[in-house]
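Enquirer: Requesting a structural model of the entry that follows:
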Amino acid sequence: MSYKIVIDSCGELPESWKADEKIESIPLTLTVEGEDIVDDETFEQSSFLAKVAASPESPKSSCPSPERYMQAYDCEAEHVYAVTLSSNLSGSYNSAVLGKNLLLENKPDQKVHVFDSRSASVGETLIAMKIRECEEQGMDFEQVIEAVEAYIESQNTYFVLENLETLRKNGRLSNLKAFVASALKIKPVMGSTPEGTIVQLDQARGINKALMKMVDYVAEKAVGSEDKVLAISHCNCNARAEIVKEAILERISVKDVVILDTAGVSTMYANDGGVIVVL
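Expert: Model prediction:
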């Protein structure tokens, strides 16, 4: 059966996917100082980070329209799957569902399913990888949905940020104590809940200690890791991502490792120096 995977642009694409007709990235739009920046192949991380650093205002993001999702679904593929940012962090999921409903008004037999990643960044990437794996194994549409939903349930997302300003200003860290983002240089270890909201798991003085605490959480929560892919995304800090990878692999075994630089939406929230780990 032919299939297509639609993933919003918070999910980083491996280089090999960018020319794959089975994969379509739907861009969110980022806004800094009134300037709209489309999160697609034209996004330039370094210039974006410079604009954010120079602006007293918090950057914002807007999700794709339902019509844009509908266009992506309207294809020859027999099975269409969408993967979006956590519905608790963005309107992308709701927009994707509305796009599905719009399509089904004219094509009621089209098979479309929208996955709420309950994660972000490489968490979405891993879900897309799981969909591909299931499709290539010859599973039918409902089997793929069941297997991927179970996989989402098993996922754990963690991150440590050098700079918390964007998350704080956008209200994503409403339960984070104010002093954490102060000059104390205490870095929180963050994670996602099963519902896809952000929580603070721990904290440490200095980025390196915080990263190692994150590694502890990854190792402690890893179940069946030998059959899973470890995914790490980083914002302009590949060396830091490699250190995290090696520290994790000293503790657990995994099937494979993927390291990707953050695309636009993840760059906006991770900021320069942030590291995200999903297993």
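Enquirer: only C-alpha atoms for contact and neighbour calcs from this point on.
Expert: Fine.
Enquirer: Can you tell me the centre-most residue of this protein?
Expert: Per C-alpha atoms, centre = their mean, the C-alpha nearest to the average position across the chain is that of residue 121, at 1.8 Å.
Enquirer: okay but it is in contact with residue 262, surely?
Expert: Yes: using C-alpha atoms under 8 Å, residue 121 makes contact with residue 262 at a distance of 7.3 Å.
Enquirer: Find the residues that touch each one of these two.
Expert: Common contacts of residue 121 and residue 262 (C-alpha atoms under 8 Å, 6 or more residues apart in numbering): 12, 233.
Enquirer: Spit out the contact partners of the residue nearest to the centre of the chain.
Expert: 10-12, 85, 233, 262, 266, 276.
Enquirer: one more to line up against the first:
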Amino acid sequence: MNTQKIGILTDSGTDVPAEYAREHGIRIVPLSIHFGDDAYEDGVISREVLFKRLESEMPKTSLPATEHITAAFEAFEREGCTHVFAITISGALSGTNGMIALMARDFPNLDIRVVDTKNIGIAAGFTVMRAVEMIADGVPADEIERILVRDLRETRVFFYVPTLEFLKRGGRIGKVAATIGIALGIRPIISCDEEGAYHTVAKPRGEGKALAAAVKIAADFAKGYVCRVAVAHANALETAQRVRDDLKKHLENVKTFFEGEISAALSVHSGPGLVGIAVERVAPTAE
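Expert: Presented below is the predicted three-dimensional model:
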């Protein structure tokens, strides 16, 4: 019998739906957005205000406040947790993972496992959901950690942005910089590589071909597996709905399907218009 009591901490960049987090007792520490002297925690600033201000301002984002992380670990201690999984967005895209790993040393009474998903948005959130399921099944912490790390590349995100300008301004463009410019009509499909950095997986021309390419790449990745799938967007609901409808025509074995907006902090770096598809290959389909 597994006597471990395991908690989960994640950051708002994993886009774990708020309702899911409440239902499963997941603690989320918010990233922050700064427009000059105006600071907002992720989840507080409205999308309407965010995208209006993005038209004329370029904000900065910052890591979760240390007091939020400390408060979360203290709460896990009070609840009698023996172990905590701290599951974050890619360390190649954010310093959150490193900061939480450093702060975890101050809580020797907790066995804290810090997991770098090497992913972003709801694709990183799928790793959180995988951990939730294994905890519910009574899987020991060592085995949970082994499976999560082993299967990181079973989850991928493929996204389209109408311009690379926001990624460039925010310093998040990574290996996408080698892509021929948007001015030539190329609309790259971007994913995270083995190190968790952005890289280009396709270079179609025009929005229509780009969205169709994202659907095909995601469907090909999902083929032969039972999958968890999501379509996410940044102020691009109608486009995301078209992608969702097209994607569903190409998927056969979907365990769960999520859709929604990416967090405000992620939207700062993508800009409006992003549409992304996340796929987690949960298990091979039966022959």
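Enquirer: Got a TM-score for the pair?
Expert: With the length set by TM-score structural alignment, normalised by the length of structure 1, the two chains reach a TM-score of 0.89; 270 aligned residues with a C-alpha RMSD of 2.0 Å.
Enquirer: circling back: pull out the buried residues from the contacts of residue 121 of structure 1.
Expert: Buried subset of these (neighbour count, 16 or more other C-alpha atoms under 10 Å): 10-12, 85, 233, 262, 266, 276.
Enquirer: Leaving out chain neighbours, which residue sits closest to residue 89 of structure 1?
Expert: residue 197 (6.9 Å; C-alpha to C-alpha, 6 or more residues apart in numbering).
Enquirer: I'd like the distance between that neighbour and residue 252 of structure 1.
Expert: 26 Å (C-alpha to C-alpha, to the nearest Å).
Enquirer: Tell me how many other residues surround residue 48 of structure 2.
Expert: 9 (other C-alpha atoms under 10 Å).
Enquirer: make that residue 169 of structure 2, sorry
Expert: 15.
Enquirer: need the contact list for it.
Expert: Applying C-alpha under 8 Å, 6+ apart, the residues near residue 169 of structure 2 are residue 269.
Enquirer: Kindly report the same for residue 97 of structure 2.
Expert: 87-91, 114-116.
Enquirer: out of those residues, who has the most neighbours?
Expert: Neighbour max across the contacts of residue 97 of structure 2 (other C-alpha under 10 Å) = residue 88, 31 neighbours.
Enquirer: contacts for the host helix or strand of residue 156 of structure 2?
Expert: Following DSSP states H and E, one finds residue 156 of structure 2 within strand 155-160. With C-alpha under 8 Å, 6+ apart as the test, strand 155-160 of structure 2 has contacts from 119-120, 123, 126-127, 187-192, 210-211, 214, 217-218, 274-281.
Enquirer: which residues are contacting the one helix or strand residue 227 of structure 2 maps to?
Expert: Using DSSP H and E, residue 227 of structure 2 falls within strand 225-233. The contact list for strand 225-233 of structure 2 (C-alpha under 8 Å, 6+ apart) reads 122, 126, 240, 243-244, 253-262, 273-285.
Enquirer: Point out the ones among those residues that are inside helices.
Expert: Under the assignment DSSP state H, the contacts of strand 225-233 of structure 2 contribute 122, 126, 240, 243-244 to helices.
Enquirer: what ranges do the strands span in the stretch 1-150 of structure 2?
Expert: Applying DSSP state E, counting those that start in this stretch to the stretch 1-150 of structure 2 gives strands spanning 6-11, 27-29, 32-35, 38-41, 60-62, 83-88, 111-116.
Enquirer: Still touching in structure 2? Go through the contacts of residue 121 of structure 1.
Expert: Among those, the contacts conserved in structure 2 (both residues aligned by TM-score structural alignment, their matches' C-alpha atoms under 8 Å) are 10-12, 85, 262, 266.
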